[in-house]
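Asks: Build me a structure from this.
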Amino acid sequence: MSENLTQQYGSHAPSADGWLAAIVENSDDAIISKTLGGIITSWNSGAVRLFGFTPAEMIGQPITILIPDERLHEETTIIGRIRRGERVDHYETVRRRKDGSLVDVSLTVSPIRNEDGSIIGASKIARDISERKRERERQTLLLREMNHRIKNMFAITNALITMSLRSATSAQDLADNLRRRIVSLARVHELTLPDLSGDVTARPSTTLLSLFDAVLAVHREDDRQRIQIHGSDAPIGGFALTSLALLLHEFATNAIKYGALSLPQGQIRIDLVTDGELSLIWTETGGPAVTSPGESTGFGSQLERVTVEGSLRGSITREWRPEGLRIHLRVPLENLTR
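Replies: So this is what the prediction gives:
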């Protein structure tokens, strides 16, 4: 190989050690070497970018500077494996940057041997996997949301059959009622999901009252209005559209399962005020007696927290009144079109 390099580069051909040093220095990954006592002996540019420390700050310092206190035991385990001549492959963990923030990394650690073959230290490659982990978390949340939606859809379908039976006068009438309500469910999905045949990055938009009409139409009955909406309208679009649709869907599903819509005489009143912020008050009456379920850790509650606090940057409170549940949602008006 050195002959080929000499032919290509002449007297300027780098040595094998020079090539290796250049590869290490220009790697996107953090490449660090340390003694068996955990003292850092080399620190490449990738390590500077990942952790924020310069070589002058880190060479000669203990590797534990990068390790959160609760993970210090990992270093003992890794060094133990290195002493036995083992390689640690793609170990996912967390390390600490200079500014104190934590970063998700994948570590590969290999023994360093001297000319006699004795193990004298370890080389460590750290790769930033923060985005990969966030993507994995997003995928997990999406899958759980899909599973949650599907389960709720079965609950809603069962409720739709019950609701339609109350007013149906014939099998044909029952079929027509169910068909209309299923079409309403489809309208909600069309309203909140992008058109996959076009620009999937385009953000759908509508108004609050149009959204409420699409989401809640499926729960109305022909002979009476069980859900009444009062108040002012406002535009809504982007991520807020999907987020609020999810919330309304969750409210209505819970009302079907446990609240006002679980009994024939139950009703829901929705009051909307859009003055500086969206103030939405959801009031249920005529349903079964309700009591506070306490601290909930189910997926529905998790989805609500992520939606209200994360996407909408608002707040939500519940009053478990004897006559029925009251929900008060507040969202800054500018967040409805983000």
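Asks: C-alpha only now, for contacts and for neighbours.
Replies: Will do.
Asks: Distance-wise, check residue 88 relative to residue 193.
Replies: 44 Å (C-alpha to C-alpha, to the nearest Å).
Asks: Tell me where the protein has helices.
Replies: Using DSSP state H, the helices found in the chain span residues 2-9, 16-26, 45-51, 55-58, 72-83, 130-167, 171-192, 208-216, 238-257, 299-305.
Asks: Determine which of those helices approaches residue 119 most closely.
Replies: Of all the helices of the chain, helix 72-83 sits nearest to residue 119, with 6.7 Å by C-alpha to C-alpha.
Asks: That closest one: how far from the chain's middle?
Replies: Distance of helix 72-83 from its chain centroid, counting by C-alpha atoms, centre = their mean, to the nearest Å, is 33 Å.
Asks: picking up where we left off before, make CSV from the helices of the chain and add distance to residue 98 to it.
Replies: Shown next, in CSV, are the helices of the chain (distance: least, C-alpha to C-alpha, whole Å):
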stretch, distance to residue 98
helix 2-9, 40
helix 16-26, 20
helix 45-51, 6
helix 55-58, 10
helix 72-83, 17
helix 130-167, 17
helix 171-192, 42
helix 208-216, 46
helix 238-257, 34
helix 299-305, 31
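Asks: another one to check against the first:
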Amino acid sequence: MLLGGASAGETQDAAAWLAAIVENSDDAILSKTLEGIITSWNPGAARLFGFSAVEAIGQPITIIIPEERRAEETTIIGKIRQGERVEHFQTVRRRKDGTLVDISLTVSPVRDRKGCIIGASKIARDITETRRAAERQMLLLREMNHRIKNLFALTTGLVTLSARGAGSVEQLKADLSERISSLARAHHLTLPEFGADPAANVTTLRALLEAILAPYDEIVASRVEIHGCDVPVGSGALTSLALLFHELATNAAKYGALSPDGGKLAIHVTTEGKSLTLHWLETAPAKLGGAPEREGFGSHLEQASIRGLRGMIERAWRPEGLAIDIRLPLAQLVS
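Replies: Presented below is the predicted three-dimensional model:
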């Protein structure tokens, strides 16, 4: 059949161009009868689905359709029989090795010289990476939304509770600024890189301790020592741990080993089975004070942080200084 009054030579040239496009396309291009039998299969289809042309041609199209997706084929054939085209239909197909692949499918009717519909042509494009990128983006947006909500709620609580124990506006400002700054340093450790999976984003216990304690340490002669094992800390445990360590560091700076009078802070971390123990020991030239007569906001915040981590904390005022033992379930830290 001559197209648009073209000569036989021109028609052959057009057919050759079309065949070259189909042969070299990265997309899977195939055709089938109305009964669903494959009649052509380009190299792109072989790469995408794993079947060679010899293996695929003459076989039912269902060799690449998962059992639970067979109804889609019935619907598509119904539209083709009506002369309709199916465009950019996102679905899942099965490769020769049994693995599934996300594809975008365009199906068009194929007509004979009389205009009768005799089959369908299909163009399938692998959208696995596109879909994964969209999922990563959605996870990132959900993580951002979750963090922002938590930070607003946390900041509101800090303002309210800090105000109860503040003796002056300046004290409120100083205490609140220190707590929020510590949280900011801690959250900086777990901000995911753009496009990364936030669920896989973790920091470590040591990195968190170093970030919280950095403002209280001396540059020339360090007053802080951290020994023992290191473990990952997930975003779910980060806020509670950051608040807990900040309260301990603040108390040490005001009354203990990190005060201007001088002293040392030694932290040792061990794990046994499913638990982690953090031993916090403060030593100072002057004798440290004993247990406080009443609990302030910092103590309540500390206990709330421990409860959030499902852990335990114990204090002991010893001759050499203040010893604090914190026990936490490892599973809770990486959540």
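Asks: out of the helices of structure 1, nearest to residue 324 of structure 1?
Replies: Using C-alpha to C-alpha, the helices of structure 1 put helix 238-257 closest to residue 324 of structure 1, at 10.0 Å.
Asks: what comes up buried for that closest one?
Replies: Using 16 or more other C-alpha atoms under 10 Å as the test for burial, helix 238-257 of structure 1 gives 238-256.
Asks: which other helices and strands contact it?
Replies: Applying 3 or more C-alpha pairs under 8 Å, 6 or more residues apart in numbering; DSSP states H and E, we find helix 238-257 of structure 1 packed against helix 130-167, helix 171-192, strand 205-207, helix 208-216.
Asks: ok, now with 6 Å
Replies: Helices and strands touching helix 238-257 of structure 1, as assessed by 3 or more C-alpha pairs under 6 Å, 6 or more residues apart in numbering; DSSP states H and E, are absent.
Asks: Can you pull out the residues in contact with the longest strand belonging to structure 1?
Replies: When structure 1 is parsed with DSSP state E, its longest strand is strand 102-113. Around strand 102-113 of structure 1, the neighbours that count as contacts under C-alpha atoms under 6 Å, 6 or more residues apart in numbering are 82, 87-96, 119-130.
Asks: residues in structure 2 aligned with that strand?
Replies: Under TM-score structural alignment, strand 102-113 of structure 1 corresponds to residues 100-111 of structure 2.
Asks: residues of that stretch that come out buried?
Replies: So, applying 16+ other C-alpha under 10 Å, buried residues of stretch 100-111 of structure 2: 100-110.
Asks: Kindly report the same for stretch 208-215 of structure 1.
Replies: 208-209, 211-215.
Asks: what's the average distance of it to structure 2?
Replies: Its aligned residues in structure 2 lie a mean 3.6 Å from stretch 208-215 of structure 1 after superposition (mean C-alpha distance after the TM-score superposition for structure 1).
Asks: Contacts for that stretch, please.
Replies: Residues from elsewhere that reach stretch 208-215 of structure 1 (C-alpha under 6 Å, 6+ apart): 188, 233-234.
Asks: Equivalent analysis for stretch 128-148 of structure 1, please.
Replies: Under C-alpha under 6 Å, 6+ apart, the answer for stretch 128-148 of structure 1 is 104-105.
Asks: mind running it again at 8 Å?
Replies: The contact list for stretch 128-148 of structure 1, computed with C-alpha atoms under 8 Å, 6 or more residues apart in numbering, reads 29, 50, 103-106, 299-300, 303.
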